[in-house]
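Engineer: from the sequence below, what's the structure:
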Amino acid sequence: MSFEKVCKVEDIPEDGALGVEVGDTPVCLVRTEGEIHAVHDVCSHAEVNLSEGEVYDHTVECWLHGSCFDVRTGKPTGPPAVKPIPVYRVKIEGDDVLVSLTQES
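Structural biologist: Next up is the predicted model:
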């Protein structure tokens, strides 16, 4: 499994999100409750960037129609989305955030 450095921990706002690219894949990094998570940065309902939405608890909310996703599992927690989004592995090395596109199971 290969990890790619995508940013510094401090680049991700607390209770916020940051959109990055890993190769050609859009990734939404979410920092909430002291943890950093990585999910696919495209809403499964409306195909817009989740990194532009709101973050609370372990949830990212799509800014367009309000679909909510649990960033730990990728599962939708609020309509109108019904399909989950991919969740990616995150590793912290010092101040660096690394992401692997290998999906968590």
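Engineer: hey, let's count contacts and neighbours off CA atoms from now on
Structural biologist: Will do.
Engineer: farthest residue from the center of this structure?
Structural biologist: residue 94 (20.2 Å; Cα atoms, centre = their mean).
Engineer: can you tell me the closest non-neighbouring residue to residue 65?
Structural biologist: Nearest residue to residue 65 in three dimensions, chain neighbours excluded: residue 80, at 7.2 Å (Cα to Cα, 6 or more residues apart in numbering).
Engineer: and residue 99, what element?
Structural biologist: strand 96-103 (DSSP states H and E).
Engineer: buried ones in that strand?
Structural biologist: 97, 98, 99, 100, 101 (16 or more other Cα atoms under 10 Å).
Engineer: as CSV, these with distance to residue 31 would be great.
Structural biologist: CSV is the format used below for those (distance: Cα to Cα, whole Å):
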residue, distance to residue 31
97, 11
98, 14
99, 14
100, 17
101, 18
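Engineer: closest to residue 90 out of these?
Structural biologist: residue 99 (4.7 Å; Cα to Cα).
Engineer: compare with the first, here's sequence two:
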Amino acid sequence: MSDTNWIDALAADELPTDDVIGVEVNGRDIALYTVGDAVYATDNICTHGQARLCDGFLDGHEIECPLHQGKFDVRDGRPMCEPVTEGLRSYPVKVEGRRVFVRVD
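Structural biologist: Below is the predicted model:
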């Protein structure tokens, strides 16, 4: 895996505080989450209801889908409650300088 897989997603000052934002990274719809000082990334589309997770509610490390209230752990994309049964793809994130990078393979 090379450094060329790190894609510049957005400026670090555009990250919301303890919230979620949707961005396009290399043609993919990605949700970026900030929880405290950590930043996480997953696919932005719920695996159950095809809703955009950036329109959902972030509570700690859990994002709630705005459509059917299924929840995912933003750290690794695993489903936390029904009706969600399939996890989200998660992506490594790094903040360098004033930019946020997501690694897509």
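Engineer: TM-score for the pair, please.
Structural biologist: Superposed pair, TM-score by TM-score structural alignment, normalised by the length of the first structure: 0.91. Supporting alignment: 102 aligned residues with a Cα RMSD of 1.0 Å.
Engineer: wasn't residue 27 of the first structure part of a strand?
Structural biologist: Yes: counting by DSSP: H, G, I helix; E, B strand; the rest coil, residue 27 of the first structure falls inside a strand.
Engineer: can you give me the neighbour number for the aligned residue in the second structure for it?
Structural biologist: In the second structure, the residue matched to residue 27 of the first structure (TM-score structural alignment) is residue 30. Residue 30 of the second structure is flanked by 25 other residues according to other Cα atoms under 10 Å.
Engineer: which ones are touching residue 30 of the second structure?
Structural biologist: Neighbouring residues of residue 30 of the second structure by Cα atoms under 8 Å, 6 or more residues apart in numbering: 22, 23, 24, 41, 42, 43, 44.
Engineer: thought the first one was touching residue 31?
Structural biologist: Yes: taking Cα atoms under 8 Å as the definition, residue 22 of the second structure is a contact partner of residue 31 at 4.5 Å.
Engineer: more neighbours, the two?
Structural biologist: residue 31 (24 against 20).
Engineer: how about the helices of the second structure, start to end?
Structural biologist: Taking DSSP state H as the test, none of the second structure falls into helices.
Engineer: which parts of the second structure are strands?
Structural biologist: 6-11, 20-25, 28-35, 38-43, 57-59, 62-64, 71-73, 79-81, 90-91, 93-96, 99-103 (DSSP state E).
Engineer: between the ones you listed, which one is closest to residue 50 of the second structure.
Structural biologist: So among the strands of the second structure, strand 38-43 is nearest, using Cα to Cα, at 11.0 Å.
Engineer: and the closest one with strand 28-35, angle?
Structural biologist: Here strand 38-43 of the second structure points in a direction 150 degrees away from that of strand 28-35 (axes from the mean of the first three to the mean of the last three Cα atoms, to 10 degrees).
Engineer: great, nothing more from me.
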